[in-house]
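K.L.:
Predicted model and sequence below, questions to follow.
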Amino acid sequence: MPLRFVEPAAEAYGFPLVIGQLLNSCLLTARDNEIVYRDRSRFTYPAFRDRLGRLASGLAGLGAGEGSTVAVMDWDSHRYLECYFAVPMMGAVIQTVNVRLPPAQVALTLAEARAEVILVHRDFLPLLEAALPGLAGVKAVVLIADGVDLPAPAWAAIEYETLLERASPDYPFRDFDENAVATTFFTTGTTGRPKGVSFTHRQIVLHTLACCGMFGASRRRGLGIDDVYMPLTPMFHVHAWGMPYVATMLGLKQVYPGRYDPTLILDLRAREGVTYSHCVPTLLQMVLTVAEARDEDLSGWMMTVGGAALTRALCEAGRRRGLQVVAGYGMSETCPTVIHARSFARDGLDDPAEVAALTLAGAPIPLVATRIVDASMRDLPADGRSQGELVLRAPWLTGGYVADADASDALWRGGWLHTQDVAVRHPDGAIQIRDRLKDVIKSGGEWLCSVTMEDIVAELDEVGDVAVVGVPDALWGERPVAVLVPAPGATVTAERVDACLDAAIAAGALSRYARVGRIAILDALPKTSVGKIDKKALRLLLADGTL
């Protein structure tokens, strides 16, 4: 029997899943909730909608239109949130520029995205000025003075707030195809040339809805209408994990910290009543260090940690301050959230299994299909031990890389998105990320999980930060080296590191080959532009004898 379909009424509305639809409810139900930027700006949702219309009208007057790329170079601010909505709502594409990339790569990404209008914060004027000679397609530059009275460079058309003041709030936003591209940005390039990814309106709307649903899959609190939201993941990086779209759809009070300063972040949390944030482990450690120095209680604040493994030591350090810390997982190619930690514990936050559950990557969020497979794409058992590559399907995963067909084909080999992350699935369905394929250490015929080793070493009181990488070895193939940042005033020895690893080996948590025998000491570990530990840089330092 053939499939059956309902014949719609002649005037039935097709309801395209475009970003503007996320505003339908919040403009009615959250009229008094505020969007706050540091101590410099504070306005309600109706005022936010007014500013969206003005921004779209102003950009249109500068030559932006449907299909144009509008690039943004700013700190985390209300302006960025306005661009998240106004630019795609007018049918243009927002390019969130990673301002922490090397200047040559910033120029490359602007050129490859074909930016026509660029909004640039005053702090990044030299960066953009150096790139402009190679950007023939740029029609206009908008200066973001950010409250400072400074003359605009001759190549800037107008200042951001002046643009909005002079523009009409009544921009005629219209419906269009939900499969139109809404956003584009470039991966961080730790493995070479940055690769461009793009996401459609439909993908972002579905990701937003699924992220709302993921918090209902745990007995711990999540994100709801009573929360106050402050992102601590750069807004240039994968839509700040998509959470500004979620917070706006729910009509939450939102707080934007601008350039990250741990002291300011804690001040904003206390003053504005922030209850939910997300960040990478590096930033969380910085915030906790300041909180410890101030003896500040962080109770009532939930923090999702991603971008790198959440260690037990960091999770417990947060909990001692009253912070509820949970792990999440995603990639630039996945919009990004696909997995989030959850807890089934019933006996409160002190349940012995709680930390173990919340430091796993967690369970797939709604609409995400996951597999753990071997090199032949055969499924591995959910026994918590069998390691393979995590592959994914979801309606918001990028379809490929911009202008890179070979990399796109490799990403989607076999009809599943290949994460290049080594993972195991536990019997309860929870997924644990063990390592990146490129970071797995192959020693004595066995795979050593650098993430597990780091988690164990990080529990030593004398260790402030740690990364474990493999170096070539004539006998074993590779041997692990622990690169350490000592805690203030502490001394770390290889013997002390191996003693804690030996205990884990005896308990069956690690292979017998997981002893380092060698450590390297640094004042700080090298980080990528989004705050992840740069293991490629560490391997190069070890290879050339710098360490």
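P.N.:
It's in. Because the structure is a prediction, the values reported are computed rather than measured. Residues are numbered from 1 along each chain as shown.

K.L.:
only C-alpha atoms for contact and neighbour calcs from this point on.
P.N.:
Will do.

K.L.:
Run through who's touching stretch 357-370.
P.N.:
Outside of stretch 357-370, the residues within contact range by C-alpha atoms under 8 Å, 6 or more residues apart in numbering are 210-211, 213-214, 309-312, 315, 325-329, 337-343, 390-395, 429-433.

K.L.:
Mind doing that once more with 7 Å?
P.N.:
When contacts are defined by C-alpha atoms under 7 Å, 6 or more residues apart in numbering, stretch 357-370 is touched by residues 210, 213-214, 310-312, 326-329, 338-343, 390-394, 429-433.

K.L.:
Same question for stretch 425-438.
P.N.:
Contacting residues not belonging to stretch 425-438 are listed as 360-363, 382-384, 420-424, 449-452 [C-alpha under 7 Å, 6+ apart].

K.L.:
Now, those residues that are in strands?
P.N.:
Among those, the ones falling in strands (DSSP state E) are 363, 420-424.

K.L.:
was I right about residue 88 contacting residue 182?
P.N.:
Yes - using C-alpha atoms under 7 Å, residue 88 is in contact with residue 182, at 5.0 Å.

K.L.:
which residues do those two both contact?
P.N.:
Among the neighbours of residue 88, those also in contact with residue 182 (C-alpha under 7 Å, 6+ apart) are residue 94.

K.L.:
what secondary structure does the residue nearest the centre of the chain sit in?
P.N.:
For the chain, the residue nearest the mean C-alpha position is residue 241 (4.4 Å; C-alpha atoms, centre = their mean). Taken by DSSP: H, G, I helix; E, B strand; the rest coil, the conformation at residue 241 corresponds to helix.

K.L.:
what about versus this one:
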Amino acid sequence: MTTILNQHEDYQQAQEAYGFPLIIKQLLNRAKIASKDQTISYADKVTYTYAEFFKRVNRLANVLKTMGLQPGDVVAVMDWDSHRYLEAYFAVPMSGMILQTVNVRLAEDKVLYTINHSKPKALLLNAEFEPMAKNYRHEAPSIEKIIWLDDTEYGEDNIQTQQASMPDYVEGEYESLLAEVSDEFDFPDFDENTIATTFYTSGTTGDPKGVFFTHRQIVLQTLSSTLASALSAEGQGARYNDVYMPMTPLFHVHAWCWPYGATMIGLKQVYPGRYIPEVLVDLIEQHKVTLSHGVPTILQMLIKEMATRGRKFNGLKLSVGGSKLNEGLAEVAIESGIEFISGFGMSESCPVVARAVFDDKTDVMSMDEQISYRCLSGSPIMLVSMEIWDENGKALPMDGESTGELVMRAPWLTQSYFKNPDAGDELWRGGWMHTQDIACITADGTLKITDRLKDVIKSGGEWVSSLEVENILSFHPCVAEVAVIGIADEKWGERPLALVVLKPEHVDIKAEDILALGHHAVEKGYLPKYGVPSEIKFLREMPKTSVGKLDKKKMRMMYAEKLI
């Protein structure tokens, strides 16, 4: 920047001008002035003001410094969604350290793999995960300091109980450690390209892969995603008077960066702990939550729980992503009072790159058109460039018909995988990030994901979109969940197989009744004849990944092993 300014003598930078690096501490600037009295809650356990939050962030930074941790050190967190997690979101990277958000839903050996791969020097450990972590002092030698997180009610009567329950290998209990240090800390400025966070994708093959993001990337993602949300029509996006509660885990892609965004705006915030449907709905009703996000599985859980109470939601705006939302579930969501907004992102994209746009065009749509539109993946948010490539790397027209792999560029996309440059080179072939999603883009810029490369089915030389078939079958009133996978076929190469979880009150339905929807779709021209599944197999529950997405890899494996 200085070099460019020095090219002309009239544009010299003032000697004391502040360069304003785009680092995470800048996200707190507005809230420190305008939201000091706003509140942050952890379920029904703790509520405090932003003013107290800022002090606690300072205290946590002092605790880490007192323990001898240095800029560049990795600090891992194993916790449910809590006020402590939010404090770590800021205190750790603002101290120049790297925050590792550990996916506690992975298998124990995979959790240990991610710990040993990133080599944190400190671990914030919820007591609930102590059985999983008890041998870390032997099996994860990089960890030198462990801070105990205890959800026991705070108070003088419980201090001895907490201390008695702590393992001898921890440094101390979180609240006690915070109470022992100053609530003042001067967070320094540093290069905005410093790594701020790392986490590991759940992966579909092999070991999880680590992605990492810089301060600059997180700040730009937070700004652009928040702006895209706020630009939509009233009742659809973020507003100053919203009440925010995450329903995407804080260990997964920064909870879609909304904890950063909500804190930047200064919203009232509620953190629910573990995701239990009854607790989520209780908190939504108690705190009048209006803004959240989650995968379709979470949406389904909310609808089911509220239905058991005989009530509807009132003013809940839910961003839905992570996997394709089918129109059958979307229809039920609208009926239950949830204003849902679809979008698109991935672990490697920090994550949001596309979001549904609500404007004059959507105002005149019929309800059926609205539902179809809402189930698409939205339009690119600000600063995102997208193209559709054929198998030779040639860009295809954005005409709503030409289909190929979605590739993209944005200033917050991960630049590689941690300690895995070969995978990073594959991700960034040709200077564009390859999503491995098959998609098309309409003339007005709306993105439609038609399948994942690994999930698309080729039957008799023709491509079948598993997502399209799932969408059609989801309209049957007896279907709770549906997934379509490709299975080997001697004649056609592959044929689609539908896996269905029925609603409890409809367990006697026959496969032919559901497949009739597919045949009807063929008659109407919505589906090719070869797209109708050969058969349906009923499951009690659908295999899912650690973050609630349909696990089609596991489904294919189960079918091959004759487990379904």
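P.N.:
Right, received. Where do you want to start? Computed from a prediction, not measured in an experiment: that's the story for all the values here.

K.L.:
how far away is the aligned partner of residue 336 of structure 1 in structure 2 from residue 506 of structure 2?
P.N.:
For residue 336 of structure 1, the aligned position in structure 2 is residue 351, judged by TM-score structural alignment. For residue 351 of structure 2, the distance to residue 506 of structure 2 under the criterion C-alpha to C-alpha, to the nearest Å works out to 37 Å.

K.L.:
Who has more neighbours out of the two?
P.N.:
Between residue 351 of structure 2 and residue 506, counted using other C-alpha atoms under 10 Å, the more crowded position is residue 351 (25 against 12).

K.L.:
Name all residues that make contact with that one.
P.N.:
Contacts here follow C-alpha under 7 Å, 6+ apart; on that basis residue 351 of structure 2 touches 253, 256, 345.

K.L.:
how many neighbours does the last one have?
P.N.:
Around residue 345 of structure 2 there are 19 other residues, counting by other C-alpha under 10 Å.

K.L.:
shouldn't it be in contact with residue 353?
P.N.:
Yes - taking contact to mean C-alpha under 7 Å, the distance of 5.4 Å between residue 345 of structure 2 and residue 353 places them in contact.

K.L.:
what's the overlap in contacts for those two?
P.N.:
Here residue 345 of structure 2 and residue 353 share no contacting residue, scored by C-alpha under 7 Å, 6+ apart.

K.L.:
how long is stretch 100-110 of structure 2 from one end to the other?
P.N.:
Stretch 100-110 of structure 2 has its terminal residues 14 Å apart, counting by C-alpha to C-alpha.

K.L.:
Quick one: map residue 51 of structure 2 onto structure 1.
P.N.:
Matched to structure 1 by TM-score structural alignment, residue 51 of structure 2 sits across from residue 46.

K.L.:
Its match should be in a strand, yeah?
P.N.:
No - counting by three-state DSSP, residue 46 of structure 1 is not found in a strand; it is helix.

K.L.:
can you count the residues close to it?
P.N.:
Using other C-alpha under 10 Å, residue 46 of structure 1 is surrounded by 17 other residues.

K.L.:
if you go through the stretch 251-400 of structure 2 in chain order, where are the strands?
P.N.:
Ranges of strands in the stretch 251-400 of structure 2, per DSSP state E, counting those that start in this stretch, are 268-271, 291-294, 316-320, 338-345, 352-355, 379-380, 385-389.

K.L.:
what residue of structure 2 matches up with residue 409 of structure 1?
P.N.:
Under the pairing rule here (TM-score structural alignment), the equivalent of residue 409 of structure 1 within structure 2 is residue 425.

K.L.:
What helix or strand is its match located in?
P.N.:
Following DSSP states H and E, the helix or strand that holds residue 425 of structure 2 is helix 421-427.

K.L.:
average offset between that helix and structure 1?
P.N.:
Mean deviation of helix 421-427 of structure 2 from its aligned counterpart in structure 1 after superposition (mean C-alpha distance after the TM-score superposition for structure 1): 0.7 Å.

K.L.:
Quick one: map residue 264 of structure 2 onto structure 1.
P.N.:
With the correspondence set by TM-score structural alignment, residue 264 of structure 2 lines up against residue 249 in structure 1.

K.L.:
With residue 330 of structure 2 instead?
P.N.:
Using TM-score structural alignment, the equivalent of residue 330 of structure 2 in structure 1 is residue 315.

K.L.:
For that match, give its distance to residue 384 of structure 1.
P.N.:
For residue 315 of structure 1 relative to residue 384 of structure 1 (C-alpha to C-alpha), the value is 21 Å.

K.L.:
which one of these two has more residues nearby?
P.N.:
Regarding residue 315 of structure 1 and residue 384, a neighbour count based on other C-alpha under 10 Å identifies residue 315 as having more, with 24 against 16.

K.L.:
which residue sits closest to the more buried one in space, ignoring its chain neighbours?
P.N.:
Residue nearest to residue 315 of structure 1 in three dimensions, not counting chain neighbours: residue 325, with 5.8 Å by C-alpha to C-alpha, 6 or more residues apart in numbering.

K.L.:
got a list of what that neighbour touches?
P.N.:
In this structure, residue 325 of structure 1 makes contact with 302-304, 315, 318, judged by C-alpha under 7 Å, 6+ apart.

K.L.:
how would you label the equivalent of residue 412 of structure 2 over in structure 1: helix, strand or coil?
P.N.:
Under the alignment by TM-score structural alignment, residue 412 of structure 2 pairs with residue 396 in structure 1. Local secondary structure at residue 396 of structure 1 is given as coil here, using three-state DSSP.

K.L.:
close enough to count as contact, residue 396 of structure 1 and residue 205?
P.N.:
No - here residue 396 of structure 1 lies out of contact with residue 205, judged by C-alpha under 7 Å, at a distance of 8.7 Å.
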